[in-house]
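Trainee: Need the 3D shape of this:
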Amino acid sequence: MRHTTLKSGLRELLAHTLLFCGIGLVLTLAGWLGATDLLALLLSQPGRRWPILLLTLILSLAISGFLIFAHRAAADRANLAVMQQKAATARQAEIASQLAMLQAQIEPHFLFNTLANVQSLIDQDAATAKQMLAHLNDYLRATLTRTRLPQGTLGDELTVIRHLLFIAGIRLGERLQWQMEVDPGLLTHPLPPLLLQPLVENALKHGIEPALLGGRLHIRAGHLGDELVLTVSDNGVGMPPSGHGHGVGLANVRQRLDSLYGAAGRLRLQPNPEGGVCAALHLPWQGDQAGDSPISQA
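Mentor: You can find the predicted model right below:
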């Protein structure tokens, strides 16, 4: 550190020395261009030496100060850009870590339940067991592809959710009905992974599965103003008396929304008029389409 400071001081001293030595040449050049040659005036009129020297010194210090200020401002801008890049890299790493943590929390529960169902179906209904394994294979392949990308699309997320619902449908049978209502033009809209899927998992686990007769799951996506609105509604057992969502999945979704969008992204939970719960994700619109896609308001 001391060596760096000494080196920087010597560099500034050299710059000042060169500046003072060169100021005479600059003034002479100015004389050639038609301005007053202060150097020649200094030599020809000794009586006016000190005023001229003072003027030269002030001019030199002004030019030197400007150059030093410009150099330091450029260095500060470069340092700020480096710091911003490091902060962005750290933020991306934090978001990737959160995604990996959320993935690790979701996958084992779903995987173990599915494999247990396959095991029970092998002796009773081998064809259905084979069908469930095929959907599980497609689900895991789509999930692996999605989580390797820094940014996915709504279509990627719905592909994973579709396989998840096919598997849940085999397990729950007629107790589960589901529907997706999504404008095809929205499928390419950017969407970070594992924002919508936990809402579907939550609706299945806490809304439809505990209901004696099961229920219906409805997934909607629409462009409303400057937001992409994604809703997952069910007509299951409804919200708990506390009025808050269940489990770590929703807490992780809220945390990821805050990390990704700040105040511009939010999750809203409220009772579904048909019974059950309606969960709505409000995300900043990142597309270039004009107009609003119709979407039911909860």
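
Trainee: use CA for all of it now, contacts and neighbours both
Mentor: Noted.

Trainee: Determine the set of other helices and strands touching the longest helix seen in the chain.
Mentor: Ranked by number of residues, the top helix in the chain under DSSP state H is helix 49-124. Secondary-structure packing of helix 49-124 (3 or more C-alpha pairs under 8 Å, 6 or more residues apart in numbering; DSSP states H and E): helix 2-32, helix 38-44, helix 126-147, helix 247-261.

Trainee: ok, now with 7 Å
Mentor: Applying 3 or more C-alpha pairs under 7 Å, 6 or more residues apart in numbering; DSSP states H and E, one finds that helix 49-124 contacts helix 2-32, helix 126-147.

Trainee: among those, which is nearest S242?
Mentor: With respect to S242, and counting by C-alpha to C-alpha, the nearest of the helices and strands packed on helix 49-124 is helix 126-147 at 33.0 Å.

Trainee: Please state the offset of the closest one from the chain centre?
Mentor: 29 Å (C-alpha atoms, centre = their mean, to the nearest Å).

Trainee: quick check: angle from it to helix 49-124?
Mentor: 180 degrees (axes from the mean of the first three to the mean of the last three C-alpha atoms, to 10 degrees).

Trainee: one more to put side by side:
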Amino acid sequence: MSSSKFRTASLWPDTLGGALRIALVAALVWALAATLLFFLAPGLETFPRLLMFSECVGLTMLVCTLLLRRTRHFAQLQTGTRWLLTGAIAIPTGYFVGHQIAFLLLGEPARMVGLEQVSVVPIIFTVLVGGLALHYYATREQLANEAATRSEAQRLAVEAQLRLLRAQLEPHMLFNTLANVRSLLREDVGRAESMIDQLIVYLRSALAASQTEAVTLSREFAQLRAYLDIMSLRMGPRLSYRLELPGALEATLVPPMLLQPLVENAIKHGLEPKVGAGSIEVVARATAAGIEIRVSDSGLGLPADEDPGPSARPANASYGLQHVRDRLRTVYGPAARLSLERREPTGVSAVVCIPH
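Mentor: The predicted model follows:
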């Protein structure tokens, strides 16, 4: 999500409903302004006439501001210059054009405001209220820009962490795999060739993932399959696995290498320390809230005194768990989560929930 999209949606929506909501707020503000002016300057106008003039001036000013915001060259100006020009154009236009619209609605002949008599009170009041309204929206835009900048900085930081994680994990895995290939060349050439083939598939997929911000779930599962094939060749009968991805979810986009740390964590902390055979299952399914992906193992499981809840950080868990949580929060917001669940009789399920 780009920052410009965020600002447009928050301040100046393109939909008719969003524009009507802004117009309603502006109408209430200018009604309050008319009420204040009526009491502060008694005898200036009757309240109904003052309210009519105030609403026409305020809404004309709003329309002028919205039109200026949609002008391409105007939007390219610096923020301070843009808002100064908005005030210099919208306030006088709203005052003079709004009065002509009010005369028309009241059934009175149009006339140049101030030609017969000049009253500085309405002019000063219009400039004051209009200036405060524009200052309010300028402040909101600045806050939106700062929020978007912080969000982008957080996203870049998480992606930098991902690159660091890849730099730490992939050489380690590569060296271990090459060591296994070297030993297999003397014992089982066929298995060695198979491991090299899967390593090529895995590294090609990892390279492609490093060059994009999102991959399909089918590609994510293909990379997991290549990785688990390599680990199966290394661990032999101690490791079996199953991947299940419904066809309807294959094209769903997710951050690259989102599930890899969970699978690696399951092997490192669950299956490798365990005596005997173990298994890993990665199952994706659609839910009412979005998509649920379970990475389950039959390893040692969590200690009895550790909390398996959504915010748990087990003492024996790798950095990868917290990294996945950070990426989910950055990409999808607070609705996404990673939680751990105990399995019976042994094992852990890492459950990733991605909202619609």
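
Trainee: Got a TM-score for the pair?
Mentor: The TM-score (TM-score structural alignment, normalised by the length of structure 1) is 0.73; 256 aligned residues with a C-alpha RMSD of 3.4 Å.

Trainee: Dump the helices and strands packed on helix 49-124 of structure 1 to JSON lines, plus mean neighbour count and distance to E227 of structure 1.
Mentor: Supplementary listing: these in JSON lines, determined by neighbours: other C-alpha atoms under 10 Å; distance: least, C-alpha to C-alpha, whole Å:
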{"stretch": "helix 2-32", "mean neighbour count": "13", "distance to E227 of structure 1": "51"}
{"stretch": "helix 126-147", "mean neighbour count": "16", "distance to E227 of structure 1": "23"}
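
Trainee: Mind putting the ones you listed into JSON lines with distance to T231 of structure 1?
Mentor: Converted to JSON lines, those look like this (distance: least, C-alpha to C-alpha, whole Å):
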{"stretch": "helix 2-32", "distance to T231 of structure 1": "58"}
{"stretch": "helix 126-147", "distance to T231 of structure 1": "21"}
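
Trainee: Tell me which of those helices sits nearest to I95 of structure 1.
Mentor: helix 126-147 (11.8 Å).

Trainee: whereabouts in structure 2 does that closest one align?
Mentor: Mapping helix 126-147 of structure 1 onto structure 2 (TM-score structural alignment) gives residues 189-210.

Trainee: What are the contacting residues of that stretch?
Mentor: 181, 184-185, 215, 223, 226-227, 229-230, 233, 256 (C-alpha atoms under 7 Å, 6 or more residues apart in numbering).

Trainee: Drop anything exposed from these.
Mentor: Buried residues within the contacts of stretch 189-210 of structure 2, counting neighbours by 16 or more other C-alpha atoms under 10 Å: 181, 184, 215, 223, 226-227, 229-230, 233, 256.

Trainee: taking these one by one, which sit in strands?
Mentor: The strands, defined by DSSP state E, take in V215 from these.

Trainee: Could you identify the most distant pair in the buried ones among the contacts of stretch 189-210 of structure 2?
Mentor: L184 and V215 (33.3 Å).

Trainee: For L111 of structure 1, find the nearest of the helices and strands packed on helix 49-124 of structure 1.
Mentor: helix 126-147 (8.3 Å).

Trainee: The closest one vs structure 2 - mean distance after superposition?
Mentor: Once fitted to structure 2, helix 126-147 of structure 1 is off its aligned match by 1.2 Å on average (mean C-alpha distance after the TM-score superposition for structure 1).

Trainee: related to what we said a few turns ago, could you check the angle the longest helix of structure 1 makes with helix 247-261?
Mentor: 150 degrees.

Trainee: Kindly calculate the angle that helix 49-124 of structure 1 makes with helix 2-32.
Mentor: 130 degrees.

Trainee: right, and the helices and strands packed on helix 49-124 of structure 1 - which one's nearest Q92 of structure 1?
Mentor: helix 126-147 (13.6 Å).

Trainee: how much space between the most centrally placed residue in structure 1 and P150 of structure 1?
Mentor: When C-alpha atoms, centre = their mean is applied to structure 1, the residue found nearest the centroid is L260 (4.0 Å). Using C-alpha to C-alpha, to the nearest Å, one gets 12 Å for the distance from L260 of structure 1 to P150 of structure 1.

Trainee: And for L40 of structure 2, the neighbour number?
Mentor: L40 of structure 2 sits with 11 neighbouring residues when counted by other C-alpha atoms under 10 Å.

Trainee: what do you get for T89 of structure 1?
Mentor: Neighbourhood size, T89 of structure 1 [other C-alpha under 10 Å]: 12.

Trainee: What's the match for it in structure 2?
Mentor: By TM-score structural alignment, T89 of structure 1 lines up with E152.

Trainee: Next, find the distance separating that match from A75 of structure 2.
Mentor: Distance from E152 of structure 2 to A75 of structure 2, by C-alpha to C-alpha: 21 Å.

Trainee: picking up where we left off before, nearest to L249 of structure 2, of the buried ones among the contacts of stretch 189-210 of structure 2?
Mentor: Using C-alpha to C-alpha, these come closest to L249 of structure 2 at V215, 12.2 Å.
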